Structures are given as C-alpha cells and as structure tokens.
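Chemist: sequence-free structure coming up:
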C-alpha cells in the first residue's frame, strides 16, 4: 500500500539538555532541584581523575591537570588554565584536591563545593571524545511530570546492581549517568505525487485531529516512546523490554501515535555536545546517533520518509 493520508505525520525527538554525572552526585542534583530531566542512560566511562599536586590557584587563574584512563592501562593527560574573576572569587577560603584526586574541594565560609573532573572534561570542544558504553536506558515521569530521572535514580535497583557488578568484576572505568531532557516536534509531509487513500476534506479533518490531540497530549507519551526507541537502538545489556520489537501496537505507553496514524518516529541525540562517543556490543562508537522507526511495515504502508 502507498500512503493512507495525503498528509502524513511523524514525531521528531531531540535531546534538548544532556548532563553527565556520577551516581554519587545525584543527591547534590536532587537538592539543587534538577527536575527537568526525565530520561537517563546508565553507562560506563573511563576512569578520570585530577593529577596529584597539579592544582595551582592564584589571584588571576586556576591551573590543574586531568588524566583519563585508556583501555590498555595507560593514561592521557590534559592541562587546564582557567581565568578567575579576582573580585568575585577573592572571598573563597580554600581550594584543594581531596585524597582520591576525584574532587576539587572549594570552601567559602560554611559552604563547601565539590567539583568533579567531568565538570571540565569531556566538553563539546574536546579533541578526544570520551568512549561511553551504554548499559541501560530508563525514564521517570509520573502522572504530571512530578518524578524526575534524578529522584528515580536515587534509589534505583538496576543502577545499584550495575555499580555492584562493575566493582566486583573490577571492570575498566567508572559507572556514570547521562541525564537527558527530550524535546519533541511534529513533522508533517505532503507528497501529491504518491497515491493516497484519504485526500480532500477527510485529510483536512485528520490534520485537525492530529494537531488538537497533540497539543493536549501529555508529555509523558513523548518520554515513553523516546525511552523505547533508544532501548531498541542500543539494545543495552541490562534492559529487557523493547530490545527486540519496537514500535508495536500492543505497547500501550505510546498508543496515541498509532491512534493518530503517525507514520514514523525519529530520535536524535547529540552526545558530542557533552564530549561523549556512545557505543556498546551492538553499536559501533558514534557521537550523534539518529534513528528512525516506522509505525507500519513496508508491506502495509510506504514509509513517510520515502519521498519517491
């Protein structure tokens, strides 16, 4: 079959905000009210630390070095020199590295700040992207967005299991979390040269229904379908659902898109914006994966992005 409607609709979801952190830092993010994130990926990254005795703080700058573990047991080193605003920062009491060399501890009166090396590396302009193994994809939303990924991960059984197994097996690197907030847009496509079953007034009524329904549709359905799409794409080791079959009309969490006869969902995630390169046993290293999943088989319906 060719098209059903003259105008077909798809969903495009991009990662609007991304943040890399360690599980140990989730409590800080929770206290800071970082509730905008509703998707997350548990991953493995190389061990990153500050270089001993490299921290130097003057009235004009802060210097330090970071070392990044390589698979073969060696390290790469990166030097930093960051300008300081003398007037704004002159009242800090002290800067020092902790014993683990994983944190710069900054004290200011009764306030203590902890800065991890991941705050500086990786970044978008890094020459070397950080290899990041995707182990698990999940989401947290609640009924009206009251649950965030940060609150969900604070007592996450799978995260605890991954951390424990990683430690027990003495695997390379560290366990970390990528927090993601998706941003969705409706994509429409009209091609009058491809035969369609529904045209004219009935097609216009379909267009109206799509826009009215999607304007009222809970953001939860976007989170649900994006989670499922990335699970299907990466097929992470610790996930169970959606790894083999997606999309599927039997999956009620994103049923709205079937009800509105959407043609396809496309997900776009730029890991490069935080200096990462994602991979696992199923996916070769990639810093900007884009994946498209049609809602209908090629036998039932022509893909909406097949223009000719």
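Modeler: Okay, I see it. No experiment lies behind these values; they were computed from the predicted model shown.

Chemist: drop to CA atoms for contacts and neighbour counts, all remaining ones
Modeler: Noted.

Chemist: In the stretch 201-308 of the chain, mark out all the strands, start to finish.
Modeler: For the stretch 201-308 of the chain, applying DSSP state E, counting those that start in this stretch gives strands covering 264-268, 276-279, 290-294.

Chemist: now the strands: where do they sit in the stretch 51-200 of the chain?
Modeler: According to DSSP E, counting those that start in this stretch, the stretch 51-200 of the chain carries its strands in the segments 56-57, 61-69, 75-83, 94-97, 104-108, 111-115, 130-139, 174-190, 196-198.

Chemist: Now do the shortest one: distance to the chain's middle.
Modeler: What that stands for is strand 56-57. Centroid separation between strand 56-57 and its chain, computed with Cα atoms, centre = their mean, to the nearest Å, is 34 Å.

Chemist: Give me the contacts around it.
Modeler: Applying Cα atoms under 8 Å, 6 or more residues apart in numbering, the contact partners of strand 56-57 are 62-64, 95.

Chemist: one more time with 7 Å
Modeler: For strand 56-57, the surrounding residues in contact (Cα atoms under 7 Å, 6 or more residues apart in numbering) are 62-64.

Chemist: Repeat that for the last one.
Modeler: Strand 196-198 has contacts (Cα under 7 Å, 6+ apart) with 2-6.

Chemist: Below is an additional structure, to be compared with the one above:
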C-alpha cells in the first residue's frame, strides 16, 4: 500500500433479496425453481421460538381475522393475538391448523384453497400488516455460510440440502431448545464502490496523477463475485460473532486470508455491508449483537490512521 496515496477506496455489499425458509421446503420443486432465479449465495442459519396457532380461540368474520398465536417457552404459554382485515377480494372463510399447530391451511368459499404455510411466517405477515412488532419474531444468528460453486453455479439451497453444520445446529436445538426452531435466511447482495479523495491531492499534480492511475486500476479490475461472497461471509461471521459454529475467517480482516486477497492487492481501504430485514419482519441478533432490523458494519483493512480519519470525517 502506498503511504502517500490520498484516496480511499471502499466496497460496500448491500442486501437486496432475502428468502426465509425451513429446510423441508428445499425439496419443493416450485419453491426451488423460484429461488434459482436469484443469486442467493450467502445464508444465515438462525434460531427463533416456535410460533404456534390456536384456532379454537381465533375468530374469522367477513370483516376481520383475529388469530391466537402463542409460544410455549420452557413450558410457559404466552398468547399473542394478531388481527387484520379480511380483504373482500381475497377473503378467508376458514383456517385449519392441526397438531403440532405450526402449519396452517386457509380456505375461501366452499372450502376452496386460499393459502397454506408455516404459522411463524403467517404471524410475521399479519404483524407487519399492522406495523406491530413482537420480539418473538426475532432471529438469532448462529452460523454464516456461502454456496458458490464454479462461476456461481450453486446457491444456498444446494448447500443446505445436505449440510453437516446445519444438521448439528438442528439436533443441538432439538435437544437443548425444544421450544425453538431453525430457519435459513438466504441473501443476495450487490456491491457499491466508492472513492474518497483527500482534497490536498488536487493541489499536487504529481500526487493527483498517481491517484487517478490507481483509480483506473480499481475501475478496470472489478472484484470477482466469489471474492465478494467470501468477503461478505467473513464480515458477517465477525460481526455476529458466530464462532461457536463458524471456524473460518474468525480473524477478519486482520488475518489476510488468501480467499480475500484481491481487496488487498487492489489496495482497498475498507469493506462493509448493509443488511435490512424489514421485508421479512424479523430482527436479527446474536450473542454479541442486539436485535435490530438494520445492521451495518465497516471493516478497515489497514491500520493507516490518516485514512481512517478521512472516512470518519466523511461519515460526519
């Protein structure tokens, strides 16, 4: 890295598409066909309370739907009532949710099919419609992984269909946290590149020439997709502190792992990510990160104090 260079190059990876599924859905051909339309190369294995549905204490009218969701953590039942409008154009007449009360079937007139799915997702959907959040919708991040293959041919569902770590987390949850369940959050990220020039370089033609040459190198040598995925995986592992199950990239970014060598060779100053989970109406958290819809972290790749100060002034 040139100590005299007066510019900062940043790459930020921003979440664009999120898919929250459980492992049994990955064998559904219709679901997998839809998922394959997106480059879902990053996934988070998460844990959340089981959200069950008690239809014996729910009410459906032509105007409104009031459903009795509940959790049963440590054998203590907590009821959560969620209401929403019963839309005239897609009216629900009846909902069935037999034991074990975690999968529903909704019907229109004459018992015709309306919808079906996990009660946990229905709970999030109805809560989001009312702009009401319940902490039971939180997702604890336990593991961060990637699926890429040759030229991006693999996506997360290919990896998760036979995943030893996912099975370990699943059985660990079943044994130690039977009132919880495992969810897989698959993600698509898009990169944003930004360059910040130190204004002092404009008064030094020689320095400006050096900076512009370096900028041409950056713009003409894009970071490969697999490199972006690896950077993102390493950043998320460090951010969420998932060392209980993740064993690689724990030293990011101080450990200059060969898997993300490109960003060092191109002399990037920092990398970061932005992740919003409003679309799935769940806050992510971990042992080291508080629950939130928005997660953002920037990692400085070098210890150059002056470069940090430039970026910090920009943020102000």
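Modeler: Perfect, I can see it now. Note that the structure is predicted; figures quoted are calculated from it, not measured.

Chemist: what's the TM-score here?
Modeler: Overlay of the two chains. TM-score (TM-score structural alignment, normalised by the length of the first structure): 0.83; 301 aligned residues with a Cα RMSD of 3.3 Å.

Chemist: coming back round to it: any of the contacts of strand 196-198 of the first structure buried? List them.
Modeler: Among these, those classed as buried by 16 or more other Cα atoms under 10 Å are 3-6.

Chemist: taking the residues you listed one by one, which sit in strands?
Modeler: Judged by DSSP state E, strands contain the following of these: 3-5.

Chemist: mind listing what the most centrally placed residue in the first structure touches?
Modeler: Geometric centre of the first structure, nearest residue: residue 180, 3.8 Å, by Cα atoms, centre = their mean. Residues near residue 180 of the first structure by Cα under 7 Å, 6+ apart: 15, 17-19, 37-40.

Chemist: Now do the helices in the second structure.
Modeler: 29-35, 119-129, 156-160, 164-176, 205-220, 225-240, 261-265, 305-315 (DSSP state H).

Chemist: Could you say which one of the ones you listed comes nearest to residue 196 of the second structure?
Modeler: Between residue 196 of the second structure and the helices of the second structure, the tightest spacing by Cα to Cα is seen for helix 305-315, at 7.9 Å.

Chemist: for the closest one, which positions count as buried?
Modeler: For helix 305-315 of the second structure, burial by neighbour count (16+ other Cα under 10 Å) applies to 307-308, 310-311.

Chemist: out of those, who's nearest residue 32 of the second structure?
Modeler: residue 311 (41.5 Å).

Chemist: Could you give the number of residues near the equivalent of residue 151 of the first structure over in the second structure?
Modeler: Residue pairing (TM-score structural alignment): residue 151 of the first structure is matched to residue 158 of the second structure. Using other Cα atoms under 10 Å, residue 158 of the second structure has 17 neighbouring residues.

Chemist: For residue 7 of the second structure, see how far away residue 158 of the second structure is.
Modeler: For residue 158 of the second structure, the distance to residue 7 of the second structure equals 41 Å [Cα to Cα, to the nearest Å].

Chemist: And residue 142 of the second structure, by the same measure?
Modeler: According to Cα to Cα, residue 142 of the second structure and residue 7 of the second structure sit 37 Å apart.

Chemist: go on, residue 62 of the second structure?
Modeler: Computed as Cα to Cα, the residue 62 of the second structure to residue 7 of the second structure distance reads 62 Å.

Chemist: same deal with residue 106 of the second structure?
Modeler: 58 Å.

Chemist: before we move on, what about residue 89 of the second structure?
Modeler: Going from residue 89 of the second structure to residue 7 of the second structure by Cα to Cα gives 56 Å.

Chemist: And the two? Which one has more around it.
Modeler: The neighbour comparison of residue 89 of the second structure against residue 7 (other Cα under 10 Å) goes to residue 7, with 22 against 6.

Chemist: which residue in the first structure lines up with residue 229 of the second structure?
Modeler: In the first structure, residue 229 of the second structure lands on residue 223 (TM-score structural alignment).

Chemist: where's its match relative to residue 241 of the first structure, distance?
Modeler: Noted for residue 223 of the first structure: a distance of 15 Å to residue 241 of the first structure, by Cα to Cα.

Chemist: between these two, which one's more packed in?
Modeler: Applying other Cα under 10 Å to residue 223 of the first structure and residue 241 shows that residue 223 carries more neighbours, namely 25 against 12.

Chemist: if I pick that one, what's in contact with it?
Modeler: By Cα under 7 Å, 6+ apart, the contact set of residue 223 of the first structure is empty.

Chemist: just to revisit the earlier point, hey, which of the strands of the stretch 51-200 of the first structure is tucked in deepest?
Modeler: Highest mean neighbour count among the strands of the stretch 51-200 of the first structure (mean count of other Cα atoms under 10 Å): strand 130-139, with a mean of 24.

Chemist: Name the residues that touch that strand?
Modeler: If you take Cα under 7 Å, 6+ apart as the criterion, strand 130-139 of the first structure is touched by 38-45, 122, 149, 227, 231, 236-239, 275-280.

Chemist: tell me the angle it makes with strand 174-190.
Modeler: Note on geometry: by axes from the mean of the first three to the mean of the last three Cα atoms, to 10 degrees, strand 130-139 of the first structure and strand 174-190 are set 70 degrees apart in direction.

Chemist: I'd like the distance from stretch 183-201 of the second structure to the chain centre, please.
Modeler: 16 Å.

Chemist: ok, the residue lying closest to residue 90 of the first structure once chain neighbours are set aside to residue 118 of the first structure distance?
Modeler: Spatial nearest neighbour of residue 90 of the first structure, chain neighbours left out: residue 59 (7.4 Å); criterion: Cα to Cα, 6 or more residues apart in numbering. Here the criterion is Cα to Cα. By it, residue 59 of the first structure lies 24 Å from residue 118 of the first structure.

Chemist: Over to residue 142 of the first structure?
Modeler: 29 Å.

Chemist: do the same with residue 242 of the first structure
Modeler: Counting by Cα to Cα, the separation of residue 242 of the first structure from residue 118 of the first structure is 31 Å.

Chemist: ditto for residue 38 of the first structure
Modeler: Distance, residue 38 of the first structure to residue 118 of the first structure, by Cα to Cα: 21 Å.

Chemist: More neighbours: which of the two?
Modeler: Counted by other Cα under 10 Å, residue 38 of the first structure and residue 118 do not tie: residue 38 has more neighbours, with 26 against 18.

Chemist: Tell me the residue in the first structure aligned with residue 246 of the second structure.
Modeler: Residue pairing (TM-score structural alignment): residue 246 of the second structure is matched to residue 239 of the first structure.
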